[in-house]
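1. what follows is a protein structure lacking sequence information:
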């Protein structure tokens, strides 16, 4: 897979790409669950505005470890 972050010459491009892929996976699982953002927030132990950031793809708001944790809480085995 092409790393757009490396193409842009950004520092830590591999980390950014990994986080982007994890965030994309979390977003897909949230949308596929068809749960409200409130219910997803409860499942993840976060606020609804944080769920909104996940769904909208706010990369800077989440670390890779946090995204991996959310994936596991959503039933994805990492």
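-> Nice, I can see it. Since the model is a prediction, treat every value here as computed from it, not as a measurement.
2. could you use CA atoms for every contact and neighbour count after this?
-> Fine.
3. and the helices in the chain, which stretches?
-> 4-7, 13-33, 37-44, 48-56, 64-73 (DSSP state H).
4. second one coming, line it up with the first:
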């Protein structure tokens, strides 16, 4: 979608848009005001306002992941090496499951494998 609009780094922009959409969804689902959300995630309320309105250019992917973590959302990254060495993709998908059931590599761990 963003590629069609000529946006630089369209794939990354789409991934960030998905993260921001989840942030807004969690804030709404939990019935948080922007002031409450700001306090919880450690941002000024005007920055939260920008995020929920879809303005996120100044936010890195890592920062958006930390915001999700502070909102109680576990962010899990899966790295897949393409067998024919073609360029890889960056995607964000949502999965409903307990964080204790996440599987990391060859061993199960309770909690996140790492924190951003």
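-> Nice, I can see it. Source: prediction; values computed, not measured.
5. returning to that earlier point: format the helices of structure 1 as a markdown table; extra columns: mean neighbour count.
-> What follows is these, written out as a markdown table (neighbours: other CA atoms under 10 Å):
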| stretch | mean neighbour count |
| --- | --- |
| helix 4-7 | 13 |
| helix 13-33 | 17 |
| helix 37-44 | 16 |
| helix 48-56 | 17 |
| helix 64-73 | 17 |
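6. got the contact list for the most centrally placed residue in structure 1?
-> By CA atoms, centre = their mean, structure 1 has its centre lying nearest to residue 23, at 2.3 Å. By CA atoms under 8 Å, 6 or more residues apart in numbering, residue 23 of structure 1 lies in contact with 54, 57, 59, 67.
7. can you pull the contacts of the aligned partner of residue 28 of structure 2 in structure 1?
-> With TM-score structural alignment defining the correspondence, residue 28 of structure 2 maps onto residue 31 in structure 1. Going by CA under 8 Å, 6+ apart, residue 31 of structure 1 touches residue 55.
8. gap between the corresponding residue of structure 1 for residue 5 of structure 2 and residue 63 of structure 1?
-> Using TM-score structural alignment, the partner of residue 5 of structure 2 in structure 1 is residue 8. In this structure, residue 8 of structure 1 and residue 63 of structure 1 are 20 Å apart, going by CA to CA, to the nearest Å.
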